[in-house]
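Enquirer: From the sequence below, what's the structure:
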Amino acid sequence: MDITADVVRSIYTGVQTAFQQGRATYTPTWTQIATEVSSTTATEDYAWMGEFSRLREWIGDREVNKMAMHGYSLKNRKFEATEGILKDYIEDNTLGGVFKKFEDMGYAAASHPDELVYDCLAKGTQNLCYDGQPYFDPEHPMGEGQNMKLVSNIQDGTGVPWYLLDARRPLKPLIFQKRRDYKLTAKTDDGTSDRVFMADEYLYGVDARVNAGYGFWQQAFMSKAELTADNFNVAFKRMMQLKSDKGRPLGIKPSLLVVGAEHLAAANQLIKAMQKEGGASNTNYNQVEVLASEWLD
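Expert: Now for the predicted structure:
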């Protein structure tokens, strides 16, 4: 096959088609646990985070709820993947298998937000959130002055973590920040591309500027204890009993049990089975939704 400008353009069309087909084969789940935030700068500031909204009875003048100013910000990160097509493949008209590689690139682009968000969840004992503490921590400061106390959103243990999340609110427990969406570009001009001249290869790549971070820690709970009814109920109760800095109930109610492969069978038995082993009624039946992710252990 002679490599003309029309042939190169048609190959790019084929690459784009394969890329989009690959994207369509993956169904992301990050939207269930993270809020998408459109970014317009290199770093987004979340200093306003700290107090949940709540209405009060209007008696007298309005009370202005001043936003607590915290030092939490999220810097966008660059990500890319690049693949090359040797001119030999085009000349020999053997591109069928090559396009499958670009389907896989599309799949990788579609799954990348999940990879980032669940990695963020898994590293919650290391990474800091808006109050300066790790997202999952036994000593989150709550209250003001003499009423300040330390609150935990973690359950001790030695096993693989599982998570309870309240993902019902507009601001979900995690954040997916997007500065530039995933986009496929090409470098294929024989006259100007150094890569074509030096390596006899056309390049196609996808890139994006995104990042993942943390919302309110009060909406998330991590346990390293065994996933049993007793441990689940303790975690559920502790989340529901959370109060604000001003001592009012936060209205937290877990909606998702998030697990990886290690706890999937136990989670299904705990939440989706109408009866416990032995025949007793399961009081946790459909108490929350089970969300299993391949990006967690």
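Enquirer: CA atoms for contacts and neighbours, from now on please.
Expert: OK.
Enquirer: who's in contact with whichever strand or helix holds residue 80?
Expert: Assigned by DSSP states H and E, residue 80 falls within strand 77-86. Strand 77-86 is contacted from outside by 98, 102, 105, 200-211, using Cα atoms under 8 Å, 6 or more residues apart in numbering.
Enquirer: Quick check: what element follows that strand along the chain?
Expert: Counting by DSSP H and E, what follows strand 77-86 is helix 87-91.
Enquirer: Spatially central residue for the chain, please.
Expert: Central residue of the chain (Cα atoms, centre = their mean): residue 117, 2.2 Å from the mean position.
Enquirer: That one should be in a helix, yeah?
Expert: Yes. In this structure, residue 117 lies within a helix as judged by DSSP: H, G, I helix; E, B strand; the rest coil.
Enquirer: can you tell me which residues contact it?
Expert: 30, 34, 174, 175, 176, 212, 213.
Enquirer: List the contacts of residue 107.
Expert: Contacts of residue 107 by Cα under 8 Å, 6+ apart are 19, 22, 23, 24, 25, 26.
Enquirer: Switch those over to CSV; also include neighbour count.
Expert: CSV is the format used below for those (neighbours: other Cα atoms under 10 Å):
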residue, neighbour count
19, 26
22, 21
23, 21
24, 14
25, 14
26, 14
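Enquirer: Reformat the residues you listed as TSV; add secondary structure and distance to residue 41.
Expert: Formatted as TSV, the contacts of residue 107 follow (DSSP: H, G, I helix; E, B strand; the rest coil; distance: Cα to Cα, whole Å):
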residue	secondary structure	distance to residue 41
19	helix	28
22	helix	30
23	helix	27
24	helix	29
25	coil	31
26	coil	29
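Enquirer: another one to check against the first:
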Amino acid sequence: MIINKGNLTALALAFKAAFQGVLGQAPSQYLEIATVVPSTTGAEEYGWLGSLPNVREWVGDRVVHGITSHGYTIRNKSYELTVAVPRPAIEDDQYGVYTPLMAEMGRSMGAHPDQLCYGLLAAGRTEKCYDGQAFFSKTHPVTGANGKDANQANLDDSGGANAYWYVLDTSRALKPLIFQNRKAPNFVSKTAETDDNVFDRAEYVYGADRRCNVGFGFWQLAYASNKTLDAAGLKAAIVAMTSRKGDNGRPLGINPTVLVVPPTLEFEARQLLENAVNEAGATNELKGRLKVQVASWL
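Expert: Predicted coordinates:
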């Protein structure tokens, strides 16, 4: 290829097309467990988390429910992915070899939200949510029906070194996780003869960047366990969620929809939720109760 501005511009457009073509097609699972919230600033405040009043009969004046601020903030972070193509490879018409690399960059950027969301889910036993407790905890503070403070748990860690699995209610407007999107992936190139990378190292540099972050929604919509993944353990998790009550004993109407497992538990999960009969040959009452989601990022 003759090295001139026109050819380099055309090459950059071709590389960008390869990047964007895969970016929009990269398999992603995070939308099932995370609510996407657009962001317009460096950080977003979610002070209203934990303050969801109940509907009441309208008798007399309206009762205005104050929103208690919990001070939960998700700060956006910057992420990048950059590669260099040697100038001699362009001169020798070997640029086609690098087109799959640009497509792989698009795949990596497209899968990045999955990496963030499932990484946060796995870290939920230590990372804190709006109430100051770890997202998966045995000591979430709740006001009981008698007006006294009590603790609720959405964690069963009695399984020792077993892998964790997660039951989630993803049917609400706000899912268990929040994906905060500040800037969509952007593909840029540095190919001018006066760019340091070209002048000093004879390399053309292509990169992608974005700004975003992830955080927790309502802990009440999630349950983590490392007990053996069997019918008894899964039923216990479902019952713990469906029977959960909020402040002052208010039923929350939680309905688990998804079972998230690491690849090591895929076949146990599918046997529990997709087979028509159980191991004993009887009708499998759990069939179809939850959707199985296998997350390689766990």
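Enquirer: hmm, back to that, which ones among the contacts of residue 117 of structure 1 are found in helices?
Expert: Within the contacts of residue 117 of structure 1, no residue falls in helices by DSSP state H.
Enquirer: In three-state terms, label residue 69 of structure 1 for me.
Expert: coil.
Enquirer: wouldn't it be in contact with residue 47 here?
Expert: Yes. Counting by Cα atoms under 8 Å, residue 47 is a contact partner of residue 69 of structure 1 at 4.9 Å.
Enquirer: what about the residue nearest to the centre of structure 1, distance to residue 207 of structure 1?
Expert: Counting by Cα to Cα, to the nearest Å, the gap from residue 117 of structure 1 to residue 207 of structure 1 is 17 Å.
Enquirer: which parts of stretch 163-173 of structure 2 are buried?
Expert: In terms of neighbour count (16 or more other Cα atoms under 10 Å), stretch 163-173 of structure 2 has its buried residues at 163, 164, 165, 166, 167, 168, 169, 170, 171.
Enquirer: what range in structure 1 does it sit on?
Expert: The alignment of stretch 163-173 of structure 2 onto structure 1 (TM-score structural alignment) spans residues 160-170.
Enquirer: Aligned to residue 267 of structure 1, what sits in structure 2?
Expert: Per TM-score structural alignment, residue 267 of structure 1 is aligned with residue 269.
Enquirer: secondary structure class for its match?
Expert: The assignment at residue 269 of structure 2 comes out as helix when based on three-state DSSP.
Enquirer: That one - nearest residue in space that isn't next to it in sequence?
Expert: Of all residues not flanking residue 269 of structure 2 in the chain, residue 292 sits nearest, at 6.6 Å (Cα to Cα, 6 or more residues apart in numbering).
Enquirer: Next: residue 131 of structure 2.
Expert: residue 70 (6.7 Å).
Enquirer: Residue 179 of structure 1 -> structure 2?
Expert: Per TM-score structural alignment, residue 179 of structure 1 is aligned with residue 182.
Enquirer: my read is that match is in a helix, agree?
Expert: No. Inclusion of residue 182 of structure 2 in a helix is not indicated when three-state DSSP is applied; the result is strand.
Enquirer: how close does it sit to residue 279 of structure 2?
Expert: Distance, residue 182 of structure 2 to residue 279 of structure 2, by Cα to Cα: 48 Å.
Enquirer: what does residue 20 of structure 2 give?
Expert: 46 Å.
Enquirer: who has more neighbours, those two?
Expert: residue 20 (22 against 10; other Cα atoms under 10 Å).
Enquirer: Correct me if wrong: that one contacts residue 105.
Expert: No. Using Cα under 8 Å as the test, residue 20 of structure 2 is too far from residue 105 to be in contact (9.1 Å).
Enquirer: picking up where we left off before, among the contacts of strand 77-86 of structure 1, which ones are in helices?
Expert: Using DSSP H, the contacts of strand 77-86 of structure 1 in helices are 98, 102, 105.
Enquirer: what sits against the first one?
Expert: Okay, so that is residue 98 of structure 1. residue 85.
Enquirer: cutoff 10 Å now
Expert: Contacts of residue 98 of structure 1 were listed using Cα atoms under 10 Å, 6 or more residues apart in numbering, and they are 15, 18, 83, 84, 85, 86, 89.
Enquirer: just to revisit the earlier point, can you list the ones in helices among the contacts of strand 77-86 of structure 1 in JSON lines and add distance to residue 11 of structure 1?
Expert: Listed next are these as JSON lines, based on distance: Cα to Cα, whole Å:
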{"residue": "98", "distance to residue 11 of structure 1": "11"}
{"residue": "102", "distance to residue 11 of structure 1": "12"}
{"residue": "105", "distance to residue 11 of structure 1": "16"}
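Enquirer: Go through those residues and name the one nearest residue 235 of structure 1.
Expert: Using Cα to Cα, residue 105 comes nearest to residue 235 of structure 1 of those, at 39.3 Å.
Enquirer: Test my guess that the closest one contacts residue 22.
Expert: Yes. In terms of Cα atoms under 10 Å, residue 105 of structure 1 counts as a neighbour of residue 22; the distance is 7.0 Å.
Enquirer: which stretches of structure 2 form strands?
Expert: 34-38, 43-45, 73-75, 77-86, 140-143, 149-152, 155-156, 165-168, 177-190, 203-216, 222-225, 258-261, 291-294 (DSSP state E).
Enquirer: Tabulate those strands (JSON lines), appending distance to residue 123 of structure 2.
Expert: Output for the strands of structure 2, formatted as JSON lines (distance: least, Cα to Cα, whole Å):
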{"stretch": "strand 34-38", "distance to residue 123 of structure 2": "15"}
{"stretch": "strand 43-45", "distance to residue 123 of structure 2": "21"}
{"stretch": "strand 73-75", "distance to residue 123 of structure 2": "16"}
{"stretch": "strand 77-86", "distance to residue 123 of structure 2": "18"}
{"stretch": "strand 140-143", "distance to residue 123 of structure 2": "17"}
{"stretch": "strand 149-152", "distance to residue 123 of structure 2": "19"}
{"stretch": "strand 155-156", "distance to residue 123 of structure 2": "13"}
{"stretch": "strand 165-168", "distance to residue 123 of structure 2": "12"}
{"stretch": "strand 177-190", "distance to residue 123 of structure 2": "12"}
{"stretch": "strand 203-216", "distance to residue 123 of structure 2": "11"}
{"stretch": "strand 222-225", "distance to residue 123 of structure 2": "11"}
{"stretch": "strand 258-261", "distance to residue 123 of structure 2": "14"}
{"stretch": "strand 291-294", "distance to residue 123 of structure 2": "17"}
